[in-house]
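**Student:** below are the sequence and a predicted model; questions follow.
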Amino acid sequence: MNSQEFRSNLLLKRPRYAKSRIPVLDAFSEKGSKTVDYSRFGPYYEIYIYAMMLGIKNKKRLPLPPRDLTKDFIEIGKWKRDSSLVDFLLMVIFTKTDELAIDWNELEDLEESELSNVISKVVSLIEEYSNGGLEYLEELWEKGELDSSHYMFIDLYKDVKKN
């Protein structure tokens, strides 16, 4: 598998989220209810992306519940089409070489099954950091500690606790 095939296979993956996170996703998503308590940020996957960044910043990885308690998104490659955002997000995850347990210099020498395993690890990191970020967001939301602002996630990212 060459680098283009690796990227293409990764972009076809559909990360999952816990069904228990739907209320917090609805609270900040255009897909949510019509009453607006907070600024809306578009579809679920946009909140998921923000949550992933919060999870990374807060060093909070939280495994997903069993598969029957999760739902999946559209493919990663369809997030913000024609945007470099997906590449940026993947590069952020790719910097987590210790957590991925890979050496990028050895990638081209891996067998196809090993490359598939790397892709699975990348998707798992996305899911776990997003789930950790969603939990953080949900805790603040339930305590009433969020400001309704178009800059809410930027402010949260700046103010996130340093572990």
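**Tutor:** Structure received.
**Student:** drop to CA atoms for contacts and neighbour counts, all remaining ones
**Tutor:** OK.
**Student:** how about the helices in the protein?
**Tutor:** For the chain, applying DSSP state H gives helices covering 3-11, 22-28, 44-57, 85-94, 97-100, 112-142, 152-159.
**Student:** using a markdown table, lay out these together with distance to T70.
**Tutor:** Formatted as a markdown table, these follow (distance: least, C-alpha to C-alpha, whole Å):
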| stretch | distance to T70 |
| --- | --- |
| helix 3-11 | 20 |
| helix 22-28 | 10 |
| helix 44-57 | 14 |
| helix 85-94 | 21 |
| helix 97-100 | 22 |
| helix 112-142 | 11 |
| helix 152-159 | 24 |
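**Student:** quick check: which of those is nearest to Y38?
**Tutor:** Taking C-alpha to C-alpha, helix 22-28 is the member of the helices of the chain nearest to Y38, at 6.2 Å.
**Student:** circling back: what would the helices of the chain look like in TSV with mean neighbour count and distance to T35?
**Tutor:** Below are the helices of the chain laid out as TSV (neighbours: other C-alpha atoms under 10 Å; distance: least, C-alpha to C-alpha, whole Å):
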stretch	mean neighbour count	distance to T35
helix 3-11	14	34
helix 22-28	19	9
helix 44-57	22	17
helix 85-94	15	29
helix 97-100	13	40
helix 112-142	20	16
helix 152-159	15	18
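**Student:** one more to weigh against that first structure:
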Amino acid sequence: MKLLKEKFLNKDALYPTSYKEFILRLTRVADVSKSSGSDEEKAERGKAFGSVYECFMYATMLGIKAQYPLPFERGAAGTKFLQTKFWKPDNLVEYIFISLLALADFPFSEIENLTEEEADTKALDLTKSMEFYAKGGFELMATKSKESPHYFENAGNIVSFLQTMKPLAS
């Protein structure tokens, strides 16, 4: 499992470029460590997510909880961001990794015996699966945002949206 996790953490996840504007609307991209007191700075400080990877992790967890993976072609349709091994907190990254393993069609008895190449291939499969669930989560968020444009500006709504999410009917 150690080798597979190491390979997974060294992968670059992508998010669908079609959600880039939406993600940036919810994510702090400006440096807010120095205060100028401007309205723009206050708006930036109030954003729900401190970074793109936090928004991506949230969307992934939402997609997993809703059991809502959506196909996603990586290539030109994807936007790269921070490598998985740099995501924090570690326990949340671990939770996502274990969730993806549980959802994967892969015999657990074989995990410890993977070769480097097999582990790398499986890690890429897990990363793609994570991207599918993230895309599903982003779609759910975008739909909710269309219904209520300022919904995700309230941190409490972010928590309750995830808490109340139920698996979608197949």
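**Tutor:** Nice, thanks for sending it over. Bear in mind that the values here come from a model prediction, so they are computed numbers and not experimental data.
**Student:** where does the TM-score land?
**Tutor:** After superposition, the two chains reach a TM-score of 0.84 (TM-score structural alignment, normalised by the length of structure 1), with 156 aligned residues with a C-alpha RMSD of 2.2 Å.
**Student:** on that earlier part again, G77 of structure 1 is nearest to which of the helices of structure 1?
**Tutor:** helix 3-11 (4.3 Å).
**Student:** now for that closest one, which elements pack on it?
**Tutor:** When contacts are defined as 3 or more C-alpha pairs under 8 Å, 6 or more residues apart in numbering; DSSP states H and E, helix 3-11 of structure 1 packs onto helix 112-142.
**Student:** residues in structure 2 aligned with the helix it packs on?
**Tutor:** Under TM-score structural alignment, helix 112-142 of structure 1 corresponds to residues 116-146 of structure 2.
**Student:** the matching stretch vs structure 1, average offset?
**Tutor:** Following the fit onto structure 1, the mean deviation recorded for stretch 116-146 of structure 2 is 1.1 Å by mean C-alpha distance after the TM-score superposition for structure 1.
**Student:** wait, P43 of structure 1 touches K31, no?
**Tutor:** Yes: contact criterion C-alpha atoms under 8 Å: P43 of structure 1 and K31 qualify, at 5.9 Å.
**Student:** coming back round to it: the match of helix 112-142 of structure 1: how far from the chain's middle?
**Tutor:** 7 Å (C-alpha atoms, centre = their mean, to the nearest Å).
**Student:** who wins for proximity to P66 of structure 1 among the helices of structure 1?
**Tutor:** So among those, helix 112-142 is nearest, using C-alpha to C-alpha, at 12.7 Å.
**Student:** am I right that A30 of structure 2 is in contact with G46?
**Tutor:** No: using C-alpha under 8 Å, A30 of structure 2 makes no contact with G46, being 11.7 Å away.
**Student:** and these two? which has more neighbours close in?
**Tutor:** Each of A30 of structure 2 and G46 has its neighbours counted (other C-alpha atoms under 10 Å); G46 has more, 16 against 12.
**Student:** residues touching that one, list them.
**Tutor:** G46 of structure 2 is in contact with E153, counting by C-alpha atoms under 8 Å, 6 or more residues apart in numbering.
**Student:** do the same with the one 5 residues further on
**Tutor:** Taking C-alpha under 8 Å, 6+ apart as the criterion, S51 of structure 2 is in contact with 27-29.
**Student:** again, 10 Å this time
**Tutor:** By C-alpha atoms under 10 Å, 6 or more residues apart in numbering, S51 of structure 2 lies in contact with 23-24, 26-30, 81-82, 87.
**Student:** the helices of structure 1: which one's closest to D68 of structure 1?
**Tutor:** Of all those, helix 22-28 comes closest under C-alpha to C-alpha, at 14.4 Å.
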